[in-house]
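A.B. asks: curious how this folds, go ahead:
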Amino acid sequence: MDIIGYFASVFIGILLGLIGGGGSILTVPVLVYLFGLDTILSTTYSLFVVGTTSLVGSVFYFKRGQVDRITVLAFGIPSIAMVFFTRRFIVPAIPEHLFQINSFDITKSILFMLLFALLMIAAAYSMIKKQETSSVPVTKGKPNYIFLILQGLFVGIVTGVVGAGGGFLIIPALVNFLKLPMKTAVGTSLVIIAINSLTGFLFSLHGTEIEWKFLGIITLFAITGIFIGMALSKKINGKRLKPIFGWFVLVMGVFIVIKELFLT
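C.D. replies: All right, here's what the predicted structure looks like:
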């Protein structure tokens, strides 16, 4: 299972490099089901893996001038604030045992995995649904900063609770509402994901015992994957792969719901 987990880590990086988002949503299931880690610890590890991998990938977009710095600030500041609040106060405040239905005990771990499954299903819908295209060139208008701040707060909650980068939420917002070119949206998204995830990891270190060697190896595999993904993005249209990956994520999300509720 460990070997499969290492291959899956490379796959996560490939998806981040190829489509700019969505791949990170597989990190927690990989850590929980393939490496057998605790769910809450997996969300912390996921923040480091996703954040570091996204940071490496964003360097190339910075060099090409495909990162919108104003959007990063407008998104990043409220996101960081919400990640801090979520990881420091909300996650620790949730009790280990929530309630019981007959003989079935709903625990904190089960709750988090169910939330993650719902997020995966939402991400799958975002990737599967047909995007309308237009032949008319799109001009970038004045950013709606209120929308950016609200979106940043929501992404911060998602990142803080389940340890996912939220790229599937960020990229559509940047393209559809801010009219950023796709490449710039991907680069900007990677920077936002890196900031949110790494700060979330730092906020989670208090009282958490980190196995740095294992975490470093997983991250190295994911970074290798993002290099492969960025190389493939020059030859493969990531938009065409998104629906296929979306169906895969949907199946995974449904599987998690079934496993946590009926096979635990």
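A.B. asks: contacts and neighbour counts: CA atoms only from here.
C.D. replies: Will do.
A.B. asks: go ahead and flag the most central residue of this protein.
C.D. replies: The chain has residue 165 as the residue nearest its centroid, 2.6 Å off, counting by CA atoms, centre = their mean.
A.B. asks: so who does the closest residue to that one other than its chain neighbours touch?
C.D. replies: In space, and not counting its chain neighbours, residue 165 is closest to residue 193: 5.0 Å by CA to CA, 6 or more residues apart in numbering. Residue 193 is in contact with 50-51, 54, 165-167, counting by CA atoms under 8 Å, 6 or more residues apart in numbering.
A.B. asks: could you do residue 77 as well?
C.D. replies: residue 152.
A.B. asks: helix or strand: which one has it?
C.D. replies: Assigned by DSSP states H and E, residue 77 belongs to helix 69-85.
A.B. asks: enumerate every residue touching residue 105.
C.D. replies: 97-99.
A.B. asks: before we go on, could you also do this sequence so I can check it against the first one:
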Amino acid sequence: MSTLLLALAAGGLVGVTLGALGGGGSILAVPALIYALGFTPVAATTASLVIVVLTSAAALPAHARDGHVRWRTGLLFAAAGAGPALLGGALAARLPPAVLTGAFALVAGAAAVRMLRRRPAADDDAPVRPGRAAAAGAGIGAVTGVLGVGGGFLAVPALTGVLGLRMRVAVGTGLVVLTVNGLAALGLRAGTVDTLDWAVVGPFVAAAVLGAWDGKRLAARVSGAVLRRAFAVLLLAVAALMLIDAVV
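C.D. replies: Presented below is the predicted three-dimensional model:
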């Protein structure tokens, strides 16, 4: 299969995941860019941020129109995470690729386990505790900067588990966090953006944006519990593969 077709196929899968689950796009984009498209880990994490920021921004309006975005919560998360994302980006440049890959796998696995745990019914109108939201947002921002991911695969579990949002609202609100945190993390990676292979990244982004619309429609037809379990299984599978790669 040609590089262009691989980029289109991977981008479509990332977009569907992002549109349906509000996260997970970068956790698919990073391994796809490295193992299928031949990017270095540094280039892959930078390209992943570009892809997820653009795809999240494109998917956000549709979720907002459906009333599935808690703007105050999302912006509080994002504001708390912007500074740590910048610092994490600076730290990432000093870590060996194997360390980044292993850390990526461990964080993804922990998020998946958390999502698989049963939780009581949530109330979308419950008041948001600013302290808890800010603490969770700062942690997600730091991980975004270090691992070069949008943070959605952590933001959605945090929004459902820590703040008690229902899955569909967490999906829409998570897109706000992905967009802002991704932009912040790119702030210290600007020098590497110019060196990306845009003949691959461009089609990848285009397919991801189109796929996000299909993912949004999928989310409207599938229950939140099914989406959560699918997301968790996906994270566990990718985490296991990347951990093996890091230690072998």
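A.B. asks: how are the helices of the second structure distributed by residue range?
C.D. replies: Ranges of helices within the second structure are 3-21, 25-31, 41-65, 71-92, 97-116, 130-147, 152-161, 167-186, 190-193, 198-221, 224-247, based on DSSP state H.
A.B. asks: which of those helices is buried the deepest?
C.D. replies: Among the helices of the second structure, helix 167-186 has the highest mean neighbour count (mean count of other CA atoms under 10 Å), at a mean of 29.
A.B. asks: which residues of the first structure does it align to?
C.D. replies: Under TM-score structural alignment, helix 167-186 of the second structure corresponds to residues 182-201 of the first structure.
A.B. asks: report the mean deviation for that stretch after fitting onto the second structure.
C.D. replies: Superposing on the second structure and averaging over aligned pairs (mean CA distance after the TM-score superposition for the first structure), stretch 182-201 of the first structure comes out at 1.5 Å.
A.B. asks: how far does that stretch sit from the chain's center?
C.D. replies: 9 Å (CA atoms, centre = their mean, to the nearest Å).
A.B. asks: got it, and stretch 201-211 of the first structure?
C.D. replies: Distance, centroid of stretch 201-211 of the first structure to centroid of chain: 19 Å (CA atoms, centre = their mean).
A.B. asks: contact partners of it?
C.D. replies: Contacts for stretch 201-211 of the first structure (CA under 8 Å, 6+ apart): 41, 44-45, 47-48, 84, 87-88.
A.B. asks: circling back to that earlier point, just the contacts of residue 105 of the first structure: which are in helices?
C.D. replies: Per DSSP H, the contacts of residue 105 of the first structure never map to helices.
A.B. asks: picking up where we left off before, CSV please, covering the contacts of residue 193 of the first structure and showing distance to residue 29 of the first structure.
C.D. replies: Formatted as CSV, the contacts of residue 193 of the first structure follow (distance: CA to CA, whole Å):
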residue, distance to residue 29 of the first structure
50, 13
51, 17
54, 18
165, 14
166, 15
167, 17
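A.B. asks: out of these, who's nearest residue 230 of the first structure?
C.D. replies: residue 54 (11.6 Å; CA to CA).
A.B. asks: quick one: that closest one and residue 188 touch, right?
C.D. replies: No: the pair residue 54 of the first structure and residue 188 does not pass the contact test of CA atoms under 8 Å, sitting 10.3 Å apart.
A.B. asks: the helix holding residue 77 of the first structure vs the second structure, mean deviation?
C.D. replies: In the superposition with the second structure, the average deviation recorded for helix 69-85 of the first structure is 1.5 Å (mean CA distance after the TM-score superposition for the first structure).
A.B. asks: between that helix and helix 182-203, how big is the angle?
C.D. replies: Between the axes of helix 69-85 of the first structure and helix 182-203, defined by axes from the mean of the first three to the mean of the last three CA atoms, to 10 degrees, the angle is 30 degrees.
A.B. asks: in the second structure, which residue range corresponds to helix 69-85 of the first structure?
C.D. replies: Under the criterion TM-score structural alignment, helix 69-85 of the first structure matches residues 71-87.
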